[in-house]
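Chemist: what follows is a protein structure lacking sequence information:
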């Protein structure tokens, strides 16, 4: 029974993440004025995301291959062919551990994609109330209204060092169904942000960014706690997030990784990246 529950959690956290990212990309494709280079497509249980003007695999990847049911060879080949046409050359396929990965890995590697890096740590948390961090932040976390949507877009762009073209794209998430968008302020200055996507009583946390000069002031701890509290109020039964998996022995030195552990999240598994080189 416990194994079945763990497998169910794996599937749900993969699904909610891929739906959040697909909706994020749909936000741009619904209005090409936001970012005309962005496109996305579904292939069976998976989604493909492409933005060749932002040549990092976060914005150019396939999620969900084999989630729910094994991926067919045709599905894998169609996804790779589509990525070769629309994505930045260094795109990635991310294959979860619940998808019978041995079979998919062989197909992916036969197409020239190689496993690289440490992968992503996939976190899960139940709906128990969040506890306060020992060191309270002086920054004020607010849910973003449409009038202040650009605050979110600017922090995303500056915090991650992304092209300025992402500012209107991410700003457009404010007020979009299923999304709750947050910004932490130092007085009136927007300095950090985070987002929550809720669907079928599950919540995905992501787009966590802090301006360089404000790091170390507890912004992300406060943003995580606020999202947990608001998610529970909205009926969320399970939360998920992901960060880069640190090298062995370096976990305590990775702030993003540590922040989620301190907030009561557990790492369920590591999801590898298979990158086109």
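Modeler: Good, I have the coordinates. Predicted model only: the values in this text are computed from it and were never measured.
Chemist: for the rest of this, base every contact and every neighbour count on C-alpha atoms.
Modeler: Noted.
Chemist: what residues does the longest strand along the chain touch?
Modeler: In the chain, taking DSSP state E as the definition, the longest strand is strand 113-126. Residues from elsewhere that reach strand 113-126 (Cα atoms under 8 Å, 6 or more residues apart in numbering): 9, 13, 92, 108, 237-247, 260, 264-277.
Chemist: buried members of the residues you listed into ChimeraX, please.
Modeler: The buried subset of the contacts of strand 113-126, as determined by 16 or more other Cα atoms under 10 Å, is captured in ChimeraX by this line:
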select :9,13,92,108,238,239,240,241,242,243,244,245,246,260,264,265,266,267,268,269,270,271,272,273,274,275,276
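Chemist: adding another structure so you can compare the two:
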């Protein structure tokens, strides 16, 4: 881990900015979408439980940022009443023995390889290499296009286009397109709260993948954030597995992000 970052922050802050982003995603989402898609969110202290059954992604169906048994029990009781996929995410190396016992008592089974949490603190970024693609902020009138591209990229149902389009132009959010000429071929988003920012929403049209689109969007968000007072960026992606390609992880490392910890996924 970047030693400068380790002196300035803690995993709790790295998690907290991600929690804030997803709670805000819920807050800015249209009321009719929440009702139709059974989209719900329960903030608990610095963490939350979030449920969007029609979304296949773990990120929208999970318990995040909670460590105490009391908070976890509240989130668990809320979450088991939901449909769809349900997960609990935790940096198992940092939790108490009581939390580990709680996981065992609930019979929660580890799911997949888990996620890598990566951070960047502004001291080691590599922005000198020219981008292969031009990027720009998404205009408010392009919100539906942005939302539809995110849904296609993450294999979300088209009914969730309104979810991702809702963040365009909202306070704290910055949304980006990568362009081939003037044609959008990739998307990305950044949520800022104070001096922290969370990066997400990165997708690329299939025919433009593996050509530097996401690397350009990572750098653009970092540059934009630094210009707006961000000192610490956080993002997550699949934990690398030896012998298997992980382009997202590699792109983040090339720009200057460092892995802070490994977050395990448990199925509820």
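Modeler: Arrived safely, thanks for sending. These figures come from a predicted structure and were not determined experimentally.
Chemist: TM-score for these two?
Modeler: The TM-score (TM-score structural alignment, normalised by the length of structure 2) is 0.91; 265 aligned residues with a Cα RMSD of 2.2 Å.
Chemist: still on that earlier bit, now, which of the contacts of strand 113-126 of structure 1 lie within helices?
Modeler: 9, 13, 108, 260 (DSSP state H).
Chemist: now do residue 84 of structure 1 against residue 237 of structure 1, distance only.
Modeler: 38 Å (Cα to Cα, to the nearest Å).
Chemist: same question for residue 148 of structure 1.
Modeler: 29 Å.
Chemist: likewise for residue 167 of structure 1?
Modeler: Distance check for residue 167 of structure 1 against residue 237 of structure 1: by Cα to Cα, it reads 31 Å.
Chemist: can you count the residues close to the closest residue to residue 181 of structure 1 other than its chain neighbours?
Modeler: Excluding its sequence neighbours, the residue lying closest to residue 181 of structure 1 (Cα to Cα, 6 or more residues apart in numbering) is residue 195, at 4.6 Å. Residue 195 of structure 1 has 25 neighbouring residues, counting by other Cα atoms under 10 Å.
Chemist: trace residue 195 of structure 1 over to structure 2, please.
Modeler: Aligned by TM-score structural alignment, residue 195 of structure 1 pairs with residue 189 of structure 2.
Chemist: does its match count as helix, strand or coil?
Modeler: strand (DSSP: H, G, I helix; E, B strand; the rest coil).
Chemist: hang on, isn't it packed against residue 177?
Modeler: No. Checked against Cα atoms under 8 Å, the pair residue 189 of structure 2 and residue 177 is beyond contact range at 9.1 Å.
Chemist: look up the average distance of the helix or strand where residue 24 of structure 2 lies to its aligned counterpart in structure 1.
Modeler: Using DSSP states H and E, residue 24 of structure 2 sits in helix 11-28. Once fitted to structure 1, helix 11-28 of structure 2 is off its aligned match by 1.1 Å on average (mean Cα distance after the TM-score superposition for structure 1).
Chemist: my read is residue 220 of structure 2 is in a helix, agree?
Modeler: Yes. With the criterion set as three-state DSSP, the secondary structure at residue 220 of structure 2 is a helix.
Chemist: for the helix or strand that the longest strand of structure 1 is followed by, packing partners?
Modeler: Sequence-wise, the next helix or strand downstream of strand 113-126 of structure 1 (DSSP H and E) is strand 140-143. On a contact count with 3 or more Cα pairs under 8 Å, 6 or more residues apart in numbering; DSSP states H and E, strand 140-143 of structure 1 meets strand 179-186, helix 219-233.
Chemist: what comes into contact with the first one?
Modeler: Around strand 179-186 of structure 1, the neighbours that count as contacts under Cα under 8 Å, 6+ apart are 138-144, 151-152, 173-174, 190-198, 219, 223.
Chemist: among these, which ones are buried?
Modeler: The buried subset of the contacts of strand 179-186 of structure 1 - by 16+ other Cα under 10 Å - is 139-141, 143-144, 151-152, 173-174, 190-198, 219, 223.
Chemist: what separation do you get for the aligned partner of residue 222 of structure 1 in structure 2 and residue 263 of structure 2?
Modeler: Alignment note (TM-score structural alignment): residue 222 of structure 1 maps to residue 216 of structure 2. Per Cα to Cα, residue 216 of structure 2 is found 26 Å from residue 263 of structure 2.
Chemist: and the residue most central in space within structure 1, what does it touch?
Modeler: The residue lying closest to the centre of structure 1 (Cα atoms, centre = their mean) is residue 206, at 4.6 Å. Counting by Cα under 8 Å, 6+ apart, residue 206 of structure 1 touches 194, 195, 196, 241, 242.
Chemist: what's the match for it in structure 2?
Modeler: Per TM-score structural alignment, the equivalent position to residue 206 of structure 1 in structure 2 is residue 200.
Chemist: helix/strand/coil for its match?
Modeler: Per three-state DSSP, residue 200 of structure 2 ends up strand.
Chemist: coming back round to it: any chance of TSV for the contacts of residue 206 of structure 1, columns distance to residue 123 of structure 1?
Modeler: Listed next are those as TSV, based on distance: Cα to Cα, whole Å:
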residue	distance to residue 123 of structure 1
194	16
195	16
196	14
241	5
242	6
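Chemist: out of those residues, which is nearest to residue 232 of structure 1?
Modeler: residue 196 (11.9 Å; Cα to Cα).
Chemist: measure that closest one to residue 104 of structure 1 for me?
Modeler: Taking Cα to Cα, one finds residue 196 of structure 1 at 30 Å from residue 104 of structure 1.
Chemist: please apply the same query to residue 164 of structure 1.
Modeler: Residue 164 of structure 1 is 36 Å from residue 104 of structure 1, by Cα to Cα.
Chemist: those two: who's more crowded?
Modeler: Between residue 164 of structure 1 and residue 104, counted using other Cα under 10 Å, the more crowded position is residue 104 (19 against 13).
Chemist: skipping adjacent residues, who's closest to the aligned partner of that one in structure 2 in space?
Modeler: Following TM-score structural alignment, the counterpart assigned to residue 104 of structure 1 within structure 2 is residue 99. The shortest distance from residue 99 of structure 2 to any non-neighbouring residue, by Cα to Cα, 6+ apart, is to residue 69 (5.7 Å).
Chemist: likewise residue 221 of structure 2?
Modeler: residue 190 (6.7 Å).
Chemist: so that neighbour sits against residue 202, correct?
Modeler: No. Assessed by Cα under 8 Å, residue 190 of structure 2 is found out of contact with residue 202, at 9.7 Å.
Chemist: mind listing the shared neighbours of those two?
Modeler: Here residue 190 of structure 2 and residue 202 share no contacting residue, scored by Cα under 8 Å, 6+ apart.
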